[in-house]
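> quick one, structure for this:
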Amino acid sequence: MKSIQNRLIILLLIFIIIPYFLSVLLIYRQTKGNVERHELENSQEQILQASSDLEQYFDDIVNLPYTLYRNPDLFRVFEQGFDGDYYFNQLEINEGMRNFYLMRNEILQLRFFINEGKSSFTIYNAMLSARKRKPDLLQQASIQKLMSSEENFIMEPPHQIKNYNNTSIMPPSEQTLVLTVHHKVEDVLTKEFLGIISIDIHLDKNADLSSHFLRKNKEIVLLTDSDGYVIYASEEALIGKTIPDELLRRISPSTSGLKSAEGDIVLSRTLQGASRVINAKQENVLDVIAALTDGQGVDKVIETAGSEHTVKQTPYLVKRGGTIVLVGLAAKDIIDFDFMQIMFKEADIKSVFRYRNLYPAAIGAIADGKIDVKGIVTHEFNFEDTQKAFDFVIDNKEDVVKAVIRMG
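Modelled structure (predicted):
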C-alpha cells in the first residue's frame, strides 16, 4: 500500500507539481524580462524627449545676445562707446538691459561690457548699476578663453554668483549657484571686437528640465559640458565639479542602454545636431521617416524648401498631435494638400513669412560662426563678376545650391 502511495506521490511530483512550478518560474522570468524591456524602451524615449528639450533650451540661451543686433541704437553704443552722447547712451543702456534681463525669468544677473572706453554695466534683481570702468576684465581667465576661442560664446560651469561691479544692488548674503554664458559682440562685417555680454542663469530651469529623466527617484541624472564639468546633477554635491573617475567609468557612452558591472542601466546621449540626413534623390523620404519612427511620424515638420512636392509631403511626415511649420514660399499660390490627414492626426499648422525682421540676427549668427553655411555654398564669385554670378545661377539651377559674391 505504501509503495503505491509513494509511486503516486512521485508521479504527482513529476507530472503536476514540478511542471507547474517550472511553468510559473518561466512565466515569471519572461514577464519580468518583458517589463524590463518595456521600461528601458520608455526610458530611452524619455531621455530622447528630455534631451531635445535641453538642447532647445541651451540653444535659446546662447542665442539670446543676438537680439542685440536687432536694436541698432543699443548696438551703436557698443560700436562708438558710452562717452559720445552720455544722456542718449544712458537711456539706451537702461532700456536695452532691462528688456534683455526680462526676456527670461531665470536670468539672475546680466553684464554689458563695452570695449570702447572699457565700460561695464550690470543689472541684478531688475536693478541697474552705475557704470564702472573695467580695464582688467579682458585679463580674466574665462574672458581670455572666450577671446581665444573660435566660437562666439563660452559657458562657465556652475559657480557662486559674483558681484561684477561690486555694487550695493547685490546683497553680501547672495550665494546662489549660477551658470554663466559669456558672449562676444563683434561688428558683423569687420569682425572688430566690440564688447561682451555675460548672462548668469539660475539653475532652477536646468533642474526642472533634467527632472524629466527621473521617474522613480532612483535614477541619477548628470548634465555635463565638453570639459567634463557637471552643469546639473540630481546629487547637488557634484554640481560645478568634474565627474569623479569612478562615476565616469560607470556612465561611459559605450555602456549606454546596457547593464553595468554594478547592475545599473546607463542611458546617455550627447546633445548635437541632426543624427540622420535623408537625400530625397536616393531615398524615399516617407519610407525612411516611417522606419525611423516606427510608423508614428515626427513631432515637428519644418518645410523650408518652398517646393510644392515637399509641402504636400508634410501631412504624411508629422505624428499624431504634432506640428507642421511652413516657411518656404512655393511658386504656386494654390497647392493640393491632404487636410484629412491633418484632421485624423489632430496636427497643428503654423506659418512663418520668412526674412521678416531677421536680417541682422541672421547676419550676426553667420558672421560669428554660430550657423555654419559652408556646407551649402557650392560656388563663389568676386565682386566684379556679379553679373556673371547671377547669370550662372539662373543657367545652372540643378548644380547651384547657394552662390556667394565676395565683397573684398
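> make it CA atoms for all contacts and neighbour counts henceforth
Fine.
> ok, now how distant is the residue most central in space within the chain from F112?
Nearest to the geometric centre of the chain sits E55, at 2.3 Å (Cα atoms, centre = their mean). In this view, E55 and F112 are 25 Å apart by Cα to Cα, to the nearest Å.
> one more: F344?
50 Å.
> now H379, what's its secondary structure?
When classified by DSSP: H, G, I helix; E, B strand; the rest coil, H379 comes out as strand.
> just list the residues touching the residue nearest to it when sequence neighbours are not counted, thanks.
Closest residue to H379 apart from its sequence neighbours, by Cα to Cα, 6 or more residues apart in numbering: A403 at 4.7 Å. By Cα atoms under 8 Å, 6 or more residues apart in numbering, the contact list for A403 reads V377, T378, H379, E380, F381, A389, V393.
> how about the nearest residue to R98, chain neighbours excluded?
Take R98 and drop its neighbours on the chain: the residue closest to it by Cα to Cα, 6+ apart is A126, 6.8 Å away.
> okay, now the one you found: neighbour count?
Using other Cα atoms under 10 Å, A126 is surrounded by 17 other residues.
> now the second one, please; I'll put the structures next to each other:
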Amino acid sequence: MEGRAFMSIRTRLFIMLLLFIILPYFLFVIFIYENSKSSIEERDLARSREELNESRADLEQYAEEMVRLPYSLFNMPEVQQVLKNGMLAETTEHVRAFENSVETYAATRPDIRQLRFYFQQDQQSLTVYQSNVSAPKPAPDYLEHLPFGEMNKLKESYMLETPHELVNEDKVAIVPESDNTVVLPIHHRITDVLSGKFLGFLTTDIEVSSFSRLLEAVTREAGTQVLLVNGNEEIVYSKDLKQIGNIMDESQLSEEGENIVLREELGEPLGDWQLIKVTSKDELFRDARETAWTNIVLGIGVVLLGTVLVLVVSRVFTKPIITLSEQVRSIEGGQMNVQLKTERKDEIGHLAAHMQEMLNRIDSHIAREYKLELEARESQLRMLKSQVNPHFLFNALQSIGAVALRSGDREVYKLLVSLSKMMRYALQADQLVPVREELGYIDSYIMLQKERFGADLPITIKVEKSIQEYRIPSMLLQPLVENYFKHSYETMRDKSSFILNGMERDGLLVFSATSYGATVSAEEIRLLREGAAGGTGLQNIAERLHLHHGDKAAFQLDNLEGKGFGVTICIPVEEQGGQKHEGVTRG
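Below you'll find the model as predicted:
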C-alpha cells in the first residue's frame, strides 16, 4: 500500500523474537547470575558461620578433654606414689606398675604422640613414645628450660605451646630421628592436691593432624582454607604444614577482595585463639558461572531454533487457528497430556509440533529437577552420617565372650560382660555420671566378687530413687565397696557386712558406707585423714571431691566405736556434681 512502509511477517516475527524471547532471556540470564552470586554468598556465609560455630564447640570440647585427661593419670595410686617419691626411690615392682599405667594411658589415645615426665623429687625425666617407656635420665636443669621455669614461678596448672616438629629432648633411643610429626605440646604442672607440694611436670605432645577430623565440616569445600591461630597470631593448624608456627599474614587473607574471611573466637581453654575460614570467591561462584554459560549456550540454541521457526511460520501460515486455540485452552485448564501434533503440514502444524516439543522438554526438566533434588537430599544425609571405631580391647572381650557361648559356658560369658561394662565405665574416669550408672558399676563389681567367693555376700545397697539421676564424679562409691572386700570380708567373712545408703538431705547428696567387721583405731583414723597411713583409695576419693567441689563437699571417716569402719560423703546439690541428668530412674 502506498504511503505506508511495508513490513513482512518474517520481519515482524524476527522483531517479536528479539523483543520477547532473545532480549528477555539474556537479561534474565544476567539477572539470575548476579542474583545467584548474592544468594550463594549469603548462603555460604550462613552455612560457614554455623559450621565455624560447630567446629569451635568441637575444638573447645577436645581441648578441654585433652587438658583434663592427664588428671585421670595423676589420680592413679601407682602414679601418685612415683610422682611423690621419685623414680629412683621406688621398688622395681612399683616402677613397673607405674610404667604399665602410663603405657595403658598412652595407648588409649592414638592422638598422643609422646609423653615426657619430670620428677622433682629426684630430678629425673622419663619419655613415653607411642606406649613405649624409656629409662629415666637425670635432668638437674629442667626448670631452667622454657616454659617450665616460668610455669613453676607463676604456678600455672597447664600451658599450650606453639606447635612444632616432635623433639627428642632426652635423646632416647625409642624416638626415631625420622619422626618429624608436627605436635601441639600441652604442659601440666603437677602438685600434691592436699599439701600443694610441687611434684613435677607432664608434657603431652598431641598430633596436630588430629584437628583435621574436628575441622572436616569447614574444610571439605574446594577453594577453602582454614587456619587455627593462637593469641600470639601464630598459626597452630593449617593443611599446609609449612605455615604452622608462622605469624599469620593478614594482608594475604583478603587480598584484593578476592576472598571471604570469617573468624570465630574460641573460649577456654583456647582463650584468645581464633578459627579463621578463608573462601575463594572465584571457587565459590564457579558453579554459578558454569550455569550462566550453560544458559547462554542454551539461549543461542533457542535463538537458532526461533530463527528456523520464524522461517517456517512465515512460509506456511494456513493451519486453522481455532483447533490450536482449543488445544491451548485445554492445557490452560490443567490437562498436560494434550497432544498438539496435527496431520496438517502448514505453519500452524509446525507451530503445534514445536509447542509439543517445548511441553515435553518442560516435563523432562521438571522430572530431572525433582530427581536432582532427591539426590541432593540423599547426599546430604550420607554426609551427616558418622562412623564409630570401637576399641580393640572391647572387640577382644566380645570375641572371647563369643567363644565362651559357643563352648556353652554362660557363666564365663556373664563375667566377661560384667568386666566389659566395668572397663567401659572406667574409661569415664573423672567425669560426671548419674548415680544410677555408678550403682550399675558397683553391681557388676559385686557380681565378679560373688563368682570369686562362691557365696551370697552380706551387702546391702539402699539409694533413694529420687537422687539416682543426679551426677557425681565417676568411681566415687565403688572404692568403698572394694575396701570392704579387701579389709573386712577377706579376713572376717562370717562376721562382716556392708551397707551403702544414699539420700538427699538439706540440699546435700549424702552417701554413707558402713563396713562391719575389721576396725581401725582413732589414731589410724587421724593418720588416714592426714594421708600418712596409706589408704590410697580413700585419699583418691577425698582429692577428687576437693577438685570438683572444694570446701563445699565433706568426706568423713569413723571407726564405729570399734565395730567396723564408716565413710560419709556429702555433695552440694547445686554444684556441678549434683546436677540432675535427664533419663530413666534406676529401680
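> counterpart of the residue nearest to the centre of the first structure in the second structure?
Applying TM-score structural alignment, one finds that E55 of the first structure aligns to E60 in the second structure.
> so which elements touch the strand or helix carrying its match?
Per DSSP states H and E, E60 of the second structure falls inside helix 23-74. Counting contacts by 3 or more Cα pairs under 8 Å, 6 or more residues apart in numbering; DSSP states H and E, helix 23-74 of the second structure is packed against helix 92-107, helix 211-214, helix 216-219, strand 259-265, strand 274-280, helix 286-315.
> the last one corresponds to what range in the first structure?
Mapped onto the first structure using TM-score structural alignment, helix 286-315 of the second structure covers no residues at all.
> quick check: next helix or strand after that helix?
helix 321-332.
> what packs against that following helix?
helix 347-384.
> residue range in the first structure corresponding to the helix it packs on, please.
Residue span in the first structure matched to helix 347-384 of the second structure, by TM-score structural alignment: none.
> now stretch 357-366 of the second structure: buried residues?
By neighbour count on 16 or more other Cα atoms under 10 Å, the buried set for stretch 357-366 of the second structure is L359.
> where's that stretch relative to the chain centroid, distance-wise?
47 Å (Cα atoms, centre = their mean, to the nearest Å).
> look up how far L52 of the second structure lies from I366 of the second structure.
Note on I366 of the second structure: its distance to L52 of the second structure, by Cα to Cα, is 35 Å.
> ok, the alignment partner in the first structure of H188 of the second structure to L68 of the first structure distance?
Using TM-score structural alignment as the criterion, H188 of the second structure maps onto H183 of the first structure. As judged by Cα to Cα, H183 of the first structure and L68 of the first structure stand 11 Å apart.
> between these two, tell me which one has more neighbours.
A side-by-side neighbour count of H183 of the first structure and L68, using other Cα under 10 Å, places H183 first with 25 against 20.
> test my guess that the more buried one contacts F153.
Yes: between H183 of the first structure and F153 there is a contact at 4.3 Å, judged by Cα atoms under 8 Å.
> would you mind finding the match for R109 of the second structure in the first structure?
Match for R109 of the second structure (TM-score structural alignment): R104.
> so that match, which of the three states?
coil.
> please look at T180 of the first structure and F153 and confirm they touch.
No: using Cα under 8 Å, T180 of the first structure is not in contact with F153; the gap is 10.3 Å.
> that older thread, so the residue nearest to H379 of the first structure sits in a strand?
Yes: the assignment for A403 of the first structure is a strand, going by three-state DSSP.
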